[in-house]
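My questions concern the predicted model and sequence given below.
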Amino acid sequence: MAEIIAKDARVASTILKTLTNEERSSALQAVHDAILAAKLEILEANVKDMEAAEAQHLSSSLVKRLDLSKGDKFDVMLQGVLDVASLEDPVGKITLATKLDEGLELYRLTAPVGVLLIIFESRPEVIANITALAIKSGNTAILKGGKESLHTFTALAKVVNEALAKTTVPKDAIQLIASRQDVAALLDQDKYIDLVIPRGSNELVRNIKSNTKIPVLGHADGICSIYVDEDADLEMASKVVLDAKTNYPAGCNAVETLLIHKNLKDKLLEIVQELLDNGVTLHVTDEVSKHLPKSSQIVPVIEGDFDKEFLSLDIAISFTDSVDSAISHINAHSSGHTESIITENKESAERFLKAIDSAGVYWNASTRFADGFRYGFGTEVGISTNKIHARGPVGLEGLVIYQYQIRGHGQVASDYLGAGGSKAFVHKNIDIKNVSL
């Protein structure tokens, strides 16, 4: 069964990548319209998943991620589909052009990765996000959602498949599977599947990496940090930290660690009072504790707190001696997701921006900006902390690779130097602005 699914996806990919941008974008408009029309049905299915999650006493962070009716999440999901559809075509872009010889030209063009296997937990809106990104970038996708989102997943899958069936997109371009057994078997299909993208816990990502030969683009924990420098605007620091922690604490881009320069000890309460007022529990070192009032919301840090993704109204806090010690702490404990420095000192900020080894590094801004929608990518398949191919929010650009094309007039390598011949290559750059293939 898994081999059939993978083979069908491979065949569909050979068709999908030949479609025009207009055809792919039109299909996404159809998906958007169908999801909007079925909103009530989808949200009713989501309620069933929410009730089941609460009955099973699943973590509050998982329940929040599962909830599709919270705030504007459903509308943002829909807008993401339209945003992706309206983006510039990522396929077939010429990124290099070289004249090898008269009548012999080399081109490097962007091309789809091929077949994607995306495994995700909790968030049912991922179906719409990935459908949009995959189709727009010419990739086919096999999606596996978590069991906790089964009802929503099934409802959305039905709508997406029915909508695509009325377009020029091949029917197997987006396949949705529910069985865990299918996932294990699909991880063996390295002949047909080109890239696995897991979205979820570190445990999920590690498990997949150890059970497949297929390249894995991991999206795991977001242990994000904010460093408040001695030259920080404290009102700004309080505002940014509050947003980063409380705007959506279950998000992987929520701040989990707060480092504060030791020279701000006497002004500590100015920075953290808003956190306390908004119900955040502060996990503090002994030194930090000395400068705060007694409160049930202030508890001692325990081993592992600075390596923990709380995903809740909790934050670990410590003093630090300098921007360099803050950098060292973050690079040692961060998951490589997103970090921020709050300071009015440009030299300190630039040092932080260059030295931090994370996918996203900010100056005077909330870590909550780490998001494909906010970056203008339309949406994302995840936030990669990898150091190859794609890094940070993975949008369309992260789902294309390169293909080299040579266009000639019967030339053969044996006529040229390096293959037995005497002809030399010209190797002259062609201005890609003047190229139209």
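Yep, it's here.

For the rest of this, base every contact and every neighbour count on C-alpha atoms.
Will do.

Return the residues in contact with Leu133.
Contacts for Leu133 (Cα atoms under 8 Å, 6 or more residues apart in numbering) come out as 84, 379-381, 395-396, 399.

Please apply the same query to Ala349.
341-343, 363.

repeat that for 10 Å
229, 323, 340-343, 355, 361-364 (Cα atoms under 10 Å, 6 or more residues apart in numbering).

re earlier: mind checking which of the contacts of Leu133 are in helices?
Within those, residues falling in helices by DSSP state H are Val84.

circling back: give me the buried subset of the contacts of Ala349.
By neighbour count, with 16 or more other Cα atoms under 10 Å, those hold 229, 323, 340-343, 361-364 as buried.

I'd like those laid out as JSON lines, including secondary structure and distance to Ala370.
Putting the buried ones among the contacts of Ala349 into JSON lines (DSSP: H, G, I helix; E, B strand; the rest coil; distance: Cα to Cα, whole Å) gives the following:
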{"residue": "Asp229", "secondary structure": "coil", "distance to Ala370": "21"}
{"residue": "Val323", "secondary structure": "helix", "distance to Ala370": "22"}
{"residue": "Ser340", "secondary structure": "strand", "distance to Ala370": "11"}
{"residue": "Ile341", "secondary structure": "strand", "distance to Ala370": "14"}
{"residue": "Ile342", "secondary structure": "strand", "distance to Ala370": "16"}
{"residue": "Thr343", "secondary structure": "coil", "distance to Ala370": "19"}
{"residue": "Val361", "secondary structure": "strand", "distance to Ala370": "9"}
{"residue": "Tyr362", "secondary structure": "strand", "distance to Ala370": "9"}
{"residue": "Trp363", "secondary structure": "strand", "distance to Ala370": "13"}
{"residue": "Asn364", "secondary structure": "coil", "distance to Ala370": "14"}
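
circling back: which among the contacts of Leu133 count as buried?
84, 379-381, 395-396, 399.

One more to weigh against that first structure:
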Amino acid sequence: MTEPTTERSTETKITEAQSAALELANLSEETRNDALHAIADAIEAESEAILEANAVDVEEAEAMLEAGEYTQAFVDRLKLSESKLRDIAEMVRSVAGQADPLGRTLAARRLDEDLELYKLSVPIGVLGTVFESRPDALVQIAALSLKSGNAVILKGGSEAAESNRILYDVIREAAAGAVPDGWAALIEAREDVETLLTRDDAVDLLMPRGSSAFVEYVQDNTSIPVLGHTEGICHVYVDLDAELEMASDIAFDAKVQYPAVCNAVETLLVHESVAEELLPALADRYREADVELRGDERARAITDMNAASEADWSTEYGDLILAVKVVDSLADAIDHVNTFGSKHTESIVTETADRAEKFMRSVDAASVFHNASTRFADGYRFGLGAEVGISTGKTHARGPVGLEGLTTYKYHLEGDGQLVATYAGEGAKPYLHQDFEGEWIPGRLAGE
């Protein structure tokens, strides 16, 4: 296997990606899918080499853990295994199995007889991504970019450098010949990111994944549109008429099933009328799973836990730590979520539809659940194949960003010699503006 092409400058890689994007947008769905299947097969075939490279990263991360620089959750996110690689390969195949996001007719409108306007889905172009320590993020982003016809610049964390390099090589070599050279590029240094931020002439969308401070830094230092993936300060609210066994299971799953990810719950809110019945047994359950509980005064009066500070309500732990607060009402729960949440994912457990509706309509978040764990906020679980991240913003795409979030649209107008002058001035012919069901067929009005 060849070494990654790090000798090429970032400027060159971006320019090559811009050129590749134009070709990639016109590849058939079959070609793109074949390349994805080749990538999945190659990941499985090269699993031994990938795990060896990953072991180097993990060894260094464990040394940092011993020094108190990293958390165990951080190291867990970094670590690959045979089963994880099989899951990654299946994720790539699931992306290939998704419906083609390109060339779809989103709307059709007849402006006049033989003058038809079509709105079609197309790739965005060149994507720039900066992501955290999970090596599987590189594969997810590359797979979704390829399926959606986008070229992509990939920048992973230095803690996963060896893993990212070999995964990038595997992907690039597996797709070689089927897709244009330069469709995916790996950059590694901080100065490479600075270069990326200046290339608004070539890069169409930036997708940073990390802290709010990092996303804000990117937004403040580029004129390229930014699709931000920031912290996941997620809440589960147990309402006054919740089914408490269900509530316990949901709250436990949302924290313990995989605490290191952004859709894990960080704060549990409990209505005061059910707190004494729910919290003691649930706290025991958490403690058995090594979860550190940090509660407000009312929660601590019910069961033993550490005192929560004001900072705990706005902290993404990414670890086996949970803040617990007792609230007086549904309105108080909504107010707390809107004050401290990160607009990621929120869940209410209740048996009353009206109260669930009030919570879901009032909470400002990309995903809002009723009687379900926050861990369902995921591109794969949503049926999107995978995700490039979870957007906590409100424009272009929101929530788990899959294939549809990596497309835009353009208009195709099919005419038969019509002139604007016909529809302007005194005695102008009126437009029909009739929406209709139909697919764009190139040259149909010309009789081709």
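Here it is on my side, so go on. Quantities reported herein were computed from a predicted structural model and do not represent experimental measurements.

TM-score for the pair, please.
Once superposed, the chains reach a TM-score of 0.95 (TM-score structural alignment, normalised by the length of the first structure), with 429 aligned residues with a Cα RMSD of 1.4 Å.

Tell me which entries of the contacts of Leu133 of the first structure lie within strands.
Using DSSP state E, no member of these falls within strands.

Next, format the contacts of Leu133 of the first structure as CSV and append distance to Lys387 of the first structure.
Below are the contacts of Leu133 of the first structure laid out as CSV (distance: Cα to Cα, whole Å):
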residue, distance to Lys387 of the first structure
Val84, 25
Thr379, 21
Glu380, 17
Val381, 16
Gly395, 16
Leu396, 17
Leu399, 15
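
How many residues are close by Asp324 of the first structure?
Using other Cα atoms under 10 Å, Asp324 of the first structure has 15 other residues around it.

Map it onto the second structure.
In the second structure, the residue paired with Asp324 of the first structure is Ala331, using TM-score structural alignment.

Then Asp305 of the first structure?
By TM-score structural alignment, Asp305 of the first structure lines up with Asp312.

Using the three-state scheme, assign the residue nearest to its match when sequence neighbours are not counted.
Take Asp312 of the second structure and drop its neighbours on the chain: the residue closest to it by Cα to Cα, 6 or more residues apart in numbering is Ala323, 6.4 Å away. Classification of Ala323 of the second structure by DSSP: H, G, I helix; E, B strand; the rest coil places it in strand.

Quick check: Cys224 of the first structure vs Leu186 of the first structure, distance?
Distance from Cys224 of the first structure to Leu186 of the first structure, counting by Cα to Cα, to the nearest Å: 32 Å.

now do Leu150 of the first structure
When Leu150 of the first structure is compared with Leu186 of the first structure (using Cα to Cα), they lie 19 Å apart.

Looking at the two, which one has more neighbours?
Leu186 (23 against 19).

Quick check: the alignment partner in the second structure of that one vs Ala20 of the second structure, distance?
Matched by TM-score structural alignment, Leu186 of the first structure corresponds to Leu196 in the second structure. Separation of Leu196 of the second structure from Ala20 of the second structure (Cα to Cα): 17 Å.

Ser362 of the second structure too?
44 Å.

what's near enough to touch Ile375 of the second structure?
One correction, residue 375 of the second structure is Arg, not Ile. 234, 250, 253-259, 261-265, 345, 381.

can I assume it sits in a helix?
Yes - looking at Arg375 of the second structure with three-state DSSP, it is inside a helix.

circling back to that earlier point, please flag which of the contacts of Arg375 of the second structure sit within strands.
Checked against DSSP E, these include these in strands: 234, 265, 345.

Return a PyMOL selection command for the buried portion of these.
Typed into PyMOL, the line below selects the buried ones among those, using 16+ other Cα under 10 Å:
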select buried, resi 234+265+345
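
could the ones in strands among the contacts of Arg375 of the second structure be laid out in a markdown table, adding distance to Asp290 of the second structure?
Formatted as a markdown table, these follow (distance: Cα to Cα, whole Å):
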| residue | distance to Asp290 of the second structure |
| --- | --- |
| Cys234 | 20 |
| Val265 | 15 |
| Thr345 | 24 |
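
And the ones in strands among the contacts of Arg375 of the second structure, which is closest to Thr105 of the second structure?
Comparing these against Thr105 of the second structure with Cα to Cα places Thr345 closest, at 31.2 Å.

any idea how far the equivalent of that closest one over in the first structure lies from Glu270 of the first structure?
When the first structure is aligned by TM-score structural alignment, the residue opposite Thr345 of the second structure is Thr338. In this view, Thr338 of the first structure and Glu270 of the first structure are 24 Å apart by Cα to Cα.
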